[in-house]
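Engineer: Mind folding the following:
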Amino acid sequence: MHSSITYWKPLPVFAVLLTLTVGLSACDSFVDQQVRSQVSSSYLQTAEGFNAAVNGSYTSLREWYGKEIGGTMTVFGTDTYQQGSDGSWKHYDSYTGQLSPTDGFAEDLWSDMYEGINTTNTVINRSGNIEGLSQDVIDQRVAEAKFIRAHHYFVLVRTYGAVHLTTEETEGVETSATRAPLSDIYDQIVTDLRDAIGVLPVEADQYGRATKPAAEHLLSKVLLARGYSDAAQSSDWADAEGLAETVINSYDFRLLDDFGDVFALDNQQNDEVIWAVQYDQNQLINGGGNNFHLYFLMEYDVRPGMSRNVRDGRPWKRFRPTEFTLDTLMSDRTNDVRWDRSFKDVFVSNNPGTYTCDGVECTIAEGDTALYLPGFEMPQAEQEERDYMVYTPSEYTDKVYPTLTKHLDPNRPTINDPRGSRDFLAMRLAETHLIAAEAELQQGKMGQAADHINNVRVRAARESVSGSEAAMRVSPGEIDLDLILNERGRELLGEMKRWFDLVRTNQLVERVRDHNPFGAPNIQDYHNLRPIPQSQRDRTEGEFPQNPGYGE
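Structural biologist: Down below sits the predicted model:
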């Protein structure tokens, strides 16, 4: 196993990294970039300075993956997740007027991505004649920067549509910006990724650095998305299919035998992971940590037999699964293991005592079951026979609901510390199969699409049930966009894919209206894009048009 990339370094090197991440504070627009402190060009031409700048490029990934902003803008406000009881960003789920050009997350994402882009531009533009590094190493680090730059522009173009496009380093205040044509932005993303593919190694010397398969996976996803857009080229879906097939067939990745093992805490660097954003139990280099363990967790800690603890987590109650997720996507709990491998249905007591459970007295001992969510309507008489609290689907609320387990993190330092250390699995082989299937659907290759979907579904078949593998298979005649979207929802639930999936396929409005009770009354076609931050428009000389629906 290789060592992991160091995103953040302890002082005093940490201060050096900050100076190299030339860019924005949380409230600044990218056109008003202030250099936080000066670093001489000569230092950037040294091996130490150049490598620090490259590592600084990776830091911006941690502002997106595993953070509330990333979950808010991709998880709820969809057909699979709706709002829980808490949080200040529910307008991303309900699509009310608070989702506006002055919204904090819309501004923060814009700033974070352009800060990262400016850092990559610095690396790329200053990569000549680095003292103490071979040209091969320099070329690889530049390819990593191009991978990250492409990633960031892909997030931006799917979120806001046409955005400002620059590949030049910004060193001072700049007030000139325009919205580049969509085709130009996609062309730059594709060019960066093709350049990266030609240079990056198959396996990185440090786990977490960009690799050739990661760039191929990302490019396949970019071309799949472009194929639906106004910038589409005739070969996009065929090229997306080819790249996905390369990742699937040309390397040592594999679907793990057990779906549950993909997110096992002691198995994070597994054969299904193509690329992950790194976090660490060493809090000196963990930054703000992976916070996703906070957001999917029900309020367990005020209920019979329970109190808050590190093992079960700190429940922020942000994201609650929709009825569509529970009753449709996860309806086959006989043949498909993804229900019980994805959700926590039992909480074990750490606060023993005598309580009232379902209307009768119950005595709960340390280590006994305290809370149980069976996932079906258990008769009341049967509930009363249980010496613990039972919550059936009709009793779910915005505080009580099945908890997604993919992101839970019992390795946090203390009960209330939000800094999780799980890696965020940004790319894994199951999604590559589903990208290939969708690209093949769009080309009318239903047999090949069914094969890829069946690879994912058969892996999730319950071995203990006779005939489950056959029950999980789909035929070419069943393949359509709804089936693929449902399979993506089932397999990739809570992994920061869903909002982009629905926007890409032009299904966001229809599916939110059908399956999300909070978003249904308000969502409109213009919500397929987020608002351009007003701060960007205010600080730009000349016109920087707003997206339709968000005013002028």
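
Engineer: from here on, contacts and neighbour counts on C-alpha atoms
Structural biologist: OK.

Engineer: In contact with the residue nearest to the spatial centre of the chain, which residues are there?
Structural biologist: Nearest to the geometric centre of the chain sits Met496, at 2.9 Å (C-alpha atoms, centre = their mean). Taking C-alpha atoms under 8 Å, 6 or more residues apart in numbering, we find Met496 in contact with 70-71, 74-75.

Engineer: same thing but at 10 Å, please
Structural biologist: 64-66, 70-76, 425-426 (C-alpha atoms under 10 Å, 6 or more residues apart in numbering).

Engineer: try Met306
Structural biologist: The contact partners of Met306, by C-alpha under 10 Å, 6+ apart, come to 300, 312, 347-353, 364, 366, 369-371.

Engineer: rerun at 6 Å
Structural biologist: If you count contacts by C-alpha atoms under 6 Å, 6 or more residues apart in numbering, Met306 has them with 349-351.

Engineer: which ones among those residues are found in strands?
Structural biologist: The strands, defined by DSSP state E, take in nothing from those.

Engineer: Now the second one, please; I'll put the structures next to each other:
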Amino acid sequence: MKRTIIMLLSFALLAACNKQLEEYNPSGLTTDQVFSTPDGFETLVSAAYSYNRWWYGKEEGYSLAEMGTDLWTSGTGDKYIDLTQYYNLQASNTVVSGLWKQLYAAINLCNTGLGRIDKAGYADDKKAIRNAELHFLRAFYYWHIVEMWGGVHFTVTETSGVETTANRTVVDSFYALIFRDLETAVNNLPITTTDYGRATKPAAQAFLARMCLTRGLNVRAAALADSVINNYSYALLPKYSDLWRMDNLQNKEVVWAVNYMKNLVFDDKVDASLYPGGHPRGANNGHLMFGMKYDDLPGMQRDVLNGRPFNRYMPSLFLLNLFNEQADSRYNATFKSVWLCNNLKTAPAGMKLGDTAVVCSKYIVDATGKNYRVYDRNTTYNSDEGGKDRTHYVSLQKFDDPTRAATGEEESSRDAFVIRLAEMYLIAAEAQFNLGNSSKAADYINVIRKRAAVPGHEAEMVITGADISLDLILDERARELAGEQLRWFDLKRTGKLADRIKKSPDAAKNFQPYHVLRPIPQDQIDAVTNKTEFTQNIGYQ
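Structural biologist: Sure, this is the predicted structure:
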């Protein structure tokens, strides 16, 4: 995947000529010529993967997939409170508009490839694999579209010119195609790949398991999850914290990831052709989003280790209280609560380098006599558990990158995990619970809870079938997957969004039932000529 980036950039520049008032194509190549050779077609497939980078590890993706749920609320730096807190969310939202365009561009590229692959000059075995990858990716992108916007525009053919009409297609039709595409992927993708980031047979099975759970096909969801767990070389890492080490990203627990390059030049932070308007997309930005502002506090200055805090999102008190950190190692692996002195110039008297300078806590803390700053439960959260101090709080650290070259570096080469093996245990557990097999569901959940146990506290982490409920499963998904861009989908899938959002009061006060769908971008509504057929989602203006 990574070694084809230069070719991808060249092709993107070629395609960008279509946006010029005066076209100039010095190479003389046409789309038909490029896509009629294996080398040229490879650029199409690589480009089809690249659209995942608009969502995974990006602020826009976090705003849509994690925020507006029970787990998070806004930090001071949150730019999109209309999304994250449903505050007068309307069709003019730029995030919704931008991702709509990118997802449909991805769909069109997949459709283009599927319609042209027979003439690409591939050998039969390579053609079957590339065809399967495009089917997988089309299913993946359509899942985002149908869950975000419902029964909107649907097509399986290449758009080669200007189209001014759009259709409204029922959700069932989207999912019928998703399942067909994934069947093709499962049947034709290789079990493994030497080109990290490409889809494989187990990745397709894992995503199909997610789709089966979404559509209530519990027997099949359980079987597919079992297949991924038992039939391949994946394994849970012994320590949850090891998942997030920058030197261990390509590990046995990752079923599929969006990969970013260590050479940030090729992650395209700003490219006028790929990213119009000069908006910095670049590499993984997750390390920027969840950190509280520490760098103006006594004894502290910004450094690489503690990160560059954009202060966008803070955990809800509900999320923090889901953990018993005495028994569950995931709390300290997931969150940062202590900042150590790195600046003697502003340090209080008696503080040395490496001493505690700042403590954030979900508990009420007596700060009397302490020479470091304390931000406790009463400081950070209101009595109703909404955000009070949105600048200083326990911070998600799973996506931190202490390998960045400079304190101001916005980009990280961290891969964004899309599917982990732990999710397969959780899918199997939920499917078994839905089938009435609570004891078996508990067995699956206990596998990941035992992995997370603090040594000596293993017994405290074990649950039984009597403990199992849908809320417990959602709680466990929060502990295991917080921040991994699944939460909004989980709550919508289980019909729990309206109920669980009450645990994050800042979003709950604005939430309306129609928010289970996003607004269709206004520029799309304005552009179509069949406005009586292609109308806005209910509730939005």
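
Engineer: TM-score, when you put one on top of the other?
Structural biologist: Structural agreement between the two chains, given as a TM-score (TM-score structural alignment, normalised by the length of structure 2), stands at 0.91; 514 aligned residues with a C-alpha RMSD of 2.1 Å.

Engineer: returning to what we had before: the residue nearest to the centre of structure 1 matches what in structure 2?
Structural biologist: In structure 2, Met496 of structure 1 lines up with Gln485, judged by TM-score structural alignment.

Engineer: before we move on, back to that, just the buried ones out of the contacts of Met496 of structure 1, please.
Structural biologist: Listed as buried from the contacts of Met496 of structure 1 are 64-66, 70-76, 425-426; burial here means 16 or more other C-alpha atoms under 10 Å.

Engineer: residue boundaries of the strands in the stretch 351-500 of structure 2?
Structural biologist: Remark: strands assigned in the stretch 351-500 of structure 2 by DSSP state E, counting those that start in this stretch are 356-360, 373-375, 395-396, 416-420.

Engineer: Repeat that for the stretch 1-150 of structure 1.
Structural biologist: 81-83.

Engineer: Single out the most deeply packed of the strands of the stretch 351-500 of structure 2.
Structural biologist: The highest mean neighbour count among the strands of the stretch 351-500 of structure 2, using mean count of other C-alpha atoms under 10 Å, belongs to strand 395-396: a mean of 24.

Engineer: what does that one correspond to over in structure 1?
Structural biologist: The alignment places strand 395-396 of structure 2 over residues 403-404 of structure 1 (TM-score structural alignment).

Engineer: Mean distance between that stretch and structure 2 after superposition?
Structural biologist: In the superposition against structure 2, stretch 403-404 of structure 1 averages 1.0 Å from its aligned positions (mean C-alpha distance after the TM-score superposition for structure 1).

Engineer: Residues in contact with that stretch: which ones?
Structural biologist: Identification of contacts with stretch 403-404 of structure 1 by C-alpha under 6 Å, 6+ apart yields 296-298, 342-344.

Engineer: Any quick PyMOL command for the buried ones out of those residues?
Structural biologist: To isolate the buried members of the contacts of stretch 403-404 of structure 1 in PyMOL, using 16+ other C-alpha under 10 Å:
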select buried, resi 296+297+298+342+344
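
Engineer: quick check, nearest of the contacts of stretch 403-404 of structure 1 to Glu510 of structure 1?
Structural biologist: Of all the contacts of stretch 403-404 of structure 1, the one with the least separation from Glu510 of structure 1 (C-alpha to C-alpha) is Phe296, at 24.3 Å.

Engineer: To which residue of structure 2 is that closest one aligned?
Structural biologist: Using TM-score structural alignment, Phe296 of structure 1 pairs with Phe290 in structure 2.

Engineer: what do we get in structure 1 for Glu460 of structure 2?
Structural biologist: Under the alignment (TM-score structural alignment), Glu460 of structure 2 pairs with Ala471 of structure 1.

Engineer: burial of its match, as a residue count?
Structural biologist: 15 (other C-alpha atoms under 10 Å).

Engineer: so how many other residues sit close to the residue nearest to it when sequence neighbours are not counted?
Structural biologist: Computed as C-alpha to C-alpha, 6 or more residues apart in numbering, the closest residue to Ala471 of structure 1 that is not its neighbour in sequence is Asn335, at 6.9 Å. Around Asn335 of structure 1 there are 23 other residues, counting by other C-alpha under 10 Å.

Engineer: go on, Lys126 of structure 2?
Structural biologist: If we define neighbours as other C-alpha under 10 Å, then Lys126 of structure 2 has 12 of them.

Engineer: and if you look at Phe324 of structure 1?
Structural biologist: Phe324 of structure 1 - counted by other C-alpha under 10 Å - has 17 other residues nearby.

Engineer: Alignment lookup: it to structure 2.
Structural biologist: Under TM-score structural alignment, Phe324 of structure 1 pairs with Phe318 in structure 2.

Engineer: Ignoring the adjacent residues along the chain, who's closest to that match?
Structural biologist: Lys503 (6.2 Å).

Engineer: Contacts only, for the aligned residue in structure 2 for Met427 of structure 1.
Structural biologist: In structure 2, the residue equivalent to Met427 of structure 1 is Ile419, according to TM-score structural alignment. With contact taken as C-alpha under 6 Å, 6+ apart, Ile419 of structure 2 is in contact with 255-256.

Engineer: For Thr405 of structure 1, which residues are in contact?
Structural biologist: 342-343.

Engineer: For it, give its distance to His151 of structure 1.
Structural biologist: 27 Å (C-alpha to C-alpha, to the nearest Å).

Engineer: Check Ala204 of structure 1 too.
Structural biologist: Going from Ala204 of structure 1 to His151 of structure 1 by C-alpha to C-alpha gives 18 Å.

Engineer: about what we covered before: which residues are in contact with the match of Phe296 of structure 1?
Structural biologist: Applying C-alpha under 6 Å, 6+ apart to Phe290 of structure 2 gives the contacts 311-313, 395-396.

Engineer: Specify which member of the residues you listed is nearest to Tyr175 of structure 2.
Structural biologist: Looking across the contacts of Phe290 of structure 2 and measuring by C-alpha to C-alpha, the closest to Tyr175 of structure 2 is Tyr313, at 32.1 Å.

Engineer: I'd assumed Gly75 was in contact with that closest one.
Structural biologist: Yes - with contact defined as C-alpha atoms under 6 Å, Tyr313 of structure 2 reaches Gly75; the gap is 4.6 Å.

Engineer: Neighbour count for these two, which is higher?
Structural biologist: Neighbours were counted for Tyr313 of structure 2 and for Gly75 using other C-alpha under 10 Å; Tyr313 has more, 29 against 26.

Engineer: one step back: leaving out sequence neighbours, find the closest residue to the match of Phe296 of structure 1.
Structural biologist: Nearest one to Phe290 of structure 2, counting by C-alpha to C-alpha, 6+ apart, is Tyr313 at 5.0 Å.

Engineer: any idea how far that neighbour lies from Arg168 of structure 2?
Structural biologist: Where Arg168 of structure 2 is concerned, Tyr313 of structure 2 sits at a distance of 34 Å (C-alpha to C-alpha).
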